[in-house]
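Enquirer: got a predicted structure plus its sequence, pasted below:
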Amino acid sequence: MNRMSRIAAILAALALPLPALADPIAATLYKSPQCSCCEGYAAYLRDSGLTVDVKPSNDLAQISAEAGVPVEMQGCHTMFVDGYVVDGHIPVGVIRKLLSERPKIAGITLPGMPMGSPGMVGEKTGPFTIYAVTKDGAAPTVYVEE
């Protein structure tokens, strides 16, 4: 490799976004077959460097409940990433925080479909309260407000 080729290769690597340089985070997202905001959320995650496999399902409530997410805390879709459940339109920064901290929980949830959350239309009107959930039936606790 000549000097100019090496310089071009280094510059090309520096131009890549950081997620492209790291190993991609693989996730499986279960969504209602009719839901379009879930597709928007998957696109947001892909744009943020995650690899997302979308699987339509009519059993979202059951999938979430079996993963430890109480019915009243469920979001619009359920995703599994590196041993955790991620329920709802959770910002990618919070997912990365979860994966770096590795707390002893089943996962996290953002209940409902808050306006302005990733994949949703509208403007964010306040912080999102994201909850930690367990599989032992303990009440969810606040994981982070973003």
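Expert: Now that the structure is in, tell me what you want to look at.
Enquirer: switch to C-alpha atoms for all contacts and neighbour counts from now on
Expert: OK.
Enquirer: give me the contact list for stretch 9-21.
Expert: Residues external to stretch 9-21 that are found in contact with it (Cα atoms under 8 Å, 6 or more residues apart in numbering): 48-50.
Enquirer: now distance to Pro70 and neighbour count too, for those, in CSV please.
Expert: Listed next are these as CSV, based on distance: Cα to Cα, whole Å; neighbours: other Cα atoms under 10 Å:
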residue, distance to Pro70, neighbour count
Ser48, 28, 18
Gly49, 29, 20
Leu50, 26, 20
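Enquirer: and here is the other one:
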Amino acid sequence: MKRRSFLFTIGATPFLQPGQSLAAAPIQVYKNPECGCCSAWVDHLTAAGFSVRVTETPDMSSIRRRFGMPERLSGCHTATLEGYVLEGHVPAADIKRLMATKPQAVGLAVPGMPVGSPGMEYGNRREPYKVLLIDRRGRDSVFASYPGSSTVGGAG
């Protein structure tokens, strides 16, 4: 009987269709209601296939503290996904890699607001930046690196 129940469960499980969420749970984003780049990052995640819920709050420091993200790595928004914390403009591809590898970690951070990161697009201009993996002791290591552009000056 257990085998039959198991096979029924597998048969009843829908396959991922285009436009469906990649994660079982949505990414929960906490952002300041005044911030437009946070909304652009949410659009980036949605376009990449993630389901997203947004909670607006003016007190981002307490959110970071609650989820164990060191303040020194702060970005302009904080998100959670299946036990991980995502701080700042983390690219969707790196979130997918995090979820595929599931390291023992607090999560990922892109400190500051680097121009050219998802949600911070400004023409062809891109500042170099790193996506950091934060371990459970608050130490960081490089998870991914993104080069800058050779464009100098304003928007391209």
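Expert: Okay, I see it. All values derive from a computational prediction rather than experimental measurement.
Enquirer: superposed, how do the two chains score by TM?
Expert: In this superposition the chains share a TM-score of 0.79, using TM-score structural alignment, normalised by the length of the first structure; 127 aligned residues with a Cα RMSD of 1.8 Å.
Enquirer: returning to what we had before: out of the contacts of stretch 9-21 of the first structure, which sit inside strands?
Expert: Leu50 (DSSP state E).
Enquirer: between the contacts of stretch 9-21 of the first structure, which is nearest Leu29 of the first structure?
Expert: The closest of those to Leu29 of the first structure turns out to be Leu50 (Cα to Cα; 11.5 Å).
Enquirer: what ranges does the first structure have for its helices?
Expert: Applying DSSP state H to the first structure gives helices spanning 3-15, 18-21, 37-47, 60-66, 92-101.
Enquirer: got the buried residues for the fourth one?
Expert: Taking 16 or more other Cα atoms under 10 Å as the basis for neighbour counts, the residues of helix 60-66 of the first structure that come out buried are 60-61, 63-64.
Enquirer: which helices and strands does it pack with?
Expert: Counting contacts by 3 or more Cα pairs under 8 Å, 6 or more residues apart in numbering; DSSP states H and E, helix 60-66 of the first structure packs against strand 78-81.
Enquirer: superposed on the second structure, where does the strand it packs on end up, distance-wise?
Expert: After superposition onto the second structure, strand 78-81 of the first structure sits on average 0.6 Å from its aligned residues (mean Cα distance after the TM-score superposition for the first structure).
Enquirer: got a list of contacts for that strand?
Expert: Here strand 78-81 of the first structure makes contact (Cα under 8 Å, 6+ apart) with 25-31, 60, 63-64, 85-88.
Enquirer: what's the ChimeraX line that selects buried ones from these?
Expert: Of those, the buried ones can be selected in ChimeraX as follows, counting by 16+ other Cα under 10 Å:
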select :25,27,28,29,30,31,60,63,64,85,86,87,88
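Enquirer: now the helices of the first structure in JSON lines, with distance to Glu123 of the first structure?
Expert: What follows is the helices of the first structure, written out as JSON lines (distance: least, Cα to Cα, whole Å):
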{"stretch": "helix 3-15", "distance to Glu123 of the first structure": "31"}
{"stretch": "helix 18-21", "distance to Glu123 of the first structure": "26"}
{"stretch": "helix 37-47", "distance to Glu123 of the first structure": "15"}
{"stretch": "helix 60-66", "distance to Glu123 of the first structure": "26"}
{"stretch": "helix 92-101", "distance to Glu123 of the first structure": "17"}
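Enquirer: any idea how many residues pack against Ala8 of the first structure?
Expert: A total of 11 residues lie near Ala8 of the first structure under the criterion other Cα atoms under 10 Å.
Enquirer: and it, how far from Ala20 of the first structure?
Expert: Going from Ala8 of the first structure to Ala20 of the first structure by Cα to Cα, to the nearest Å gives 17 Å.
Enquirer: any idea how far the closest residue to Leu50 of the first structure other than its chain neighbours is from Val121 of the first structure?
Expert: Leaving aside its sequence neighbours, Leu50 of the first structure sits nearest to Ile25 (Cα to Cα, 6 or more residues apart in numbering; 4.8 Å). According to Cα to Cα, Ile25 of the first structure stands 25 Å off from Val121 of the first structure.
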